[in-house]
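> no letters, just coordinates:
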């Protein structure tokens, strides 16, 4: 039986701070995203929006030109371009809004280069198949179906009643942190730590909120260099859930109302302000 730590608002608060007068944009964290595709450009737009809204000081988008145009139309302060060789990157986000069956050899090579670097990487959706063998510190963010495929690939036995045990075993086998999304999100690291974060509201079950989560995670990871990735990820999940509650009006027991993913991204600054209060 795996021991699961329940995550609280107070736990999350330790990973957020207001910038001081001496901070510059780099001190607040630099996030780079290689996400989205011509088929799913919105994933890149949502992820970039979330990274900015969750407090990143500098956000770079690296991806298809057409997708970059959509990103700039929404967030013109974003730096768009593929030349990041001399740039400081505190966290990468890859895979959101992509399909591995459409990935070119050149794209695979570019992603593997990111996964071989020193910066932490949030691996989402269409890049999950590249996670095994990654040398960089990394966090995979599968939903239930993606997790089942990853678990089967790693030959981890299924346990319908023990999601926490499965997550811990996959983390140990893959050598990285696993964030298994759901109404009760589980984050497990290779050392056996498992943290549970309750979803903010059922209204978060809508298309695109996973892309928002990936971008927010990038910002929180970038702002907390050297901190345990399993705890930083839990803080990011909590922030995302709280933004969902704020966006849906599901506070203090209220049932709330429908939202779309961009509503969650827009509510991230309010969630940060609330946890800092």
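That came through fine. Here the structure is a predicted model, which means the values were calculated and not measured.
> C-alpha only now, for contacts and for neighbours.
OK.
> hang on, residue 216 packs against residue 47?
Yes - with contact defined as Cα atoms under 8 Å, residue 216 reaches residue 47; the gap is 7.3 Å.
> which residues does residue 79 contact?
By Cα atoms under 8 Å, 6 or more residues apart in numbering, residue 79 lies in contact with 59-61.
> now, which of those lie within strands?
For those, membership in strands holds for 59-61, with DSSP state E as the criterion.
> neighbour count and distance to residue 93 for those residues - can I get that in a markdown table?
Shown next, in a markdown table, are those (neighbours: other Cα atoms under 10 Å; distance: Cα to Cα, whole Å):
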| residue | neighbour count | distance to residue 93 |
| --- | --- | --- |
| 59 | 27 | 11 |
| 60 | 22 | 10 |
| 61 | 27 | 10 |
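> in addition, the following structure is provided for comparison:
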């Protein structure tokens, strides 16, 4: 049998040259707005670190600008860690949503001894409202002129952690879900599937495809091998060490992928399969950054974020 008779592979893998081809490189006429503006809705007063990690990763991945949206006390922490971040409303080409935000109905975001009445906005500190708004725009449920006629085309977005519980019934492929196995099982059960975390871990490709079919979104299932499923196929990337299974690493991936989506802007919305390729590229850089941060040993999430520029430079040189 010849290679041309084998048909479409079940999964594909991006090699370093593929990632270099996909990575956005600014030209001499670019400025911060044309390079991509990412909006980040992440973190709560209880979990401000998630916002810092997501914003840092987006900055280190080369976003033209990162706008942070969240409670004032978290915004102060973010700007203190990343003075490049802009804690203000404005035009964005993509959103990174949900890192460090509790799922709808969870109370784990409350400080010890606090109640929802005490905090005013509840465990999510108003982040759920901001996420719902961004998702409504990204999924076409809110007309452009209803939110800001000057804001340009509908944005793409990354949906992580607590934002997964706020998804509308259907999404376009320019919406990228980034669950781990437990979160994917929860999402699938809410849509009628009979599966638990163990089942997802046993058959990641099957259940990532099911999630794509049920939601319409591109799905990046995190794990030792990251599986990405979109309307034009599936990718599997296994570039990171087991040390990458550490708190905050998912927040870094969210910011990194958000920066990529923002750089491509409306192309991600126009080209249904592009989001999956960019998600696979982000997973590759994320894993390689963990290796670069401390080859053969433990890494912290911030170390991974700080290693991203060197990984990108090496890919582009190669």
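Looks like it arrived, so ask away. All figures in this text were calculated on a predicted structure; none of them were measured in a lab.
> got a TM-score for the two of them?
Here the TM-score for the pair of chains, by TM-score structural alignment, normalised by the length of the first structure, is 0.90; 266 aligned residues with a Cα RMSD of 1.9 Å.
> the spatially most central residue of the first structure: what secondary structure?
In the first structure, the residue lying closest to the centroid (Cα atoms, centre = their mean) is residue 214, at 2.5 Å. Secondary structure state of residue 214 of the first structure, per DSSP: H, G, I helix; E, B strand; the rest coil, is helix.
> next, count neighbours for the closest residue to residue 184 of the first structure other than its chain neighbours.
Leaving aside its chain neighbours, residue 184 of the first structure sits nearest to residue 198 (4.6 Å; criterion: Cα to Cα, 6 or more residues apart in numbering). Residues within reach of residue 198 of the first structure, counting by other Cα atoms under 10 Å, total 16.
> what lines up with residue 198 of the first structure in the second structure?
Taking TM-score structural alignment, the alignment pairs residue 198 of the first structure with residue 238 from the second structure.
> correct me, but that match touches residue 284?
Yes - if you go by Cα under 8 Å, residue 238 of the second structure and residue 284 touch, sitting 7.4 Å apart.
> can you tell me how far the counterpart of residue 221 of the second structure in the first structure is from residue 246 of the first structure?
Matched by TM-score structural alignment, residue 221 of the second structure corresponds to residue 180 in the first structure. Here the criterion is Cα to Cα, to the nearest Å. By it, residue 180 of the first structure lies 23 Å from residue 246 of the first structure.
> and if you look at residue 8 of the first structure?
Distance from residue 8 of the first structure to residue 246 of the first structure, by Cα to Cα: 17 Å.
> which residue packs closest to residue 52 of the first structure, ignoring adjacent ones?
residue 59 (6.8 Å).
> so what does the one you found match up with in the second structure?
Match for residue 59 of the first structure (TM-score structural alignment): residue 66.
> could you do residue 139 of the first structure as well?
Match for residue 139 of the first structure (TM-score structural alignment): residue 176.
> which element is its match on?
Secondary structure assignment for residue 176 of the second structure, by DSSP states H and E: strand 175-177.
> ok, average deviation of the following helix or strand past that strand from the first structure?
Once strand 175-177 of the second structure ends, the next helix or strand along the chain (criterion: DSSP H and E) is helix 181-190. Aligned to the first structure and superposed, helix 181-190 of the second structure gives a mean residue distance of 1.2 Å (mean Cα distance after the TM-score superposition for the first structure).
> which elements pack onto the helix or strand that helix 181-190 of the second structure is followed by?
Going down the chain from helix 181-190 of the second structure, the next helix or strand is helix 197-202, by DSSP H and E. Judged by 3 or more Cα pairs under 8 Å, 6 or more residues apart in numbering; DSSP states H and E, the packing partners of helix 197-202 of the second structure are helix 181-190.
> try 10 Å this time
helix 181-190, helix 204-215 (3 or more Cα pairs under 10 Å, 6 or more residues apart in numbering; DSSP states H and E).
> longest helix of the first structure?
Using DSSP state H, we find that the single longest helix of the first structure is helix 229-248.
> go through the helix or strand where residue 185 of the first structure lies and flag the buried ones.
Here residue 185 of the first structure sits within strand 184-188, counting by DSSP H and E. For strand 184-188 of the first structure, burial by neighbour count (16 or more other Cα atoms under 10 Å) applies to 185-188.
> do the same with stretch 28-35 of the second structure
For stretch 28-35 of the second structure, by 16+ other Cα under 10 Å, it's 33-35.
> now stretch 74-91 of the second structure
74-75, 77-79, 82, 84-87, 91.
> and the furthest pair within the residues you listed?
Greatest spatial distance in the buried residues of stretch 74-91 of the second structure: 77 and 91, 22.4 Å, computed using Cα to Cα.
> how much space between the residue nearest to residue 52 of the first structure and residue 139 of the first structure?
Residue 59 of the first structure is 19 Å from residue 139 of the first structure, by Cα to Cα.
> the stretch 1-150 of the second structure: strands as residue ranges?
37-41, 65-68, 94-97 (DSSP state E, counting those that start in this stretch).
> of all these, which one comes closest to residue 8 of the second structure?
Closest among these, using Cα to Cα: strand 94-97, at 30.6 Å.
> matching residues in the first structure for the closest one?
Using TM-score structural alignment, strand 94-97 of the second structure pairs with 91-94 in the first structure.
> chain center to that stretch, what's the gap?
Here the centre of stretch 91-94 of the first structure is set off from its chain's centre by 8 Å, with Cα atoms, centre = their mean, to the nearest Å.
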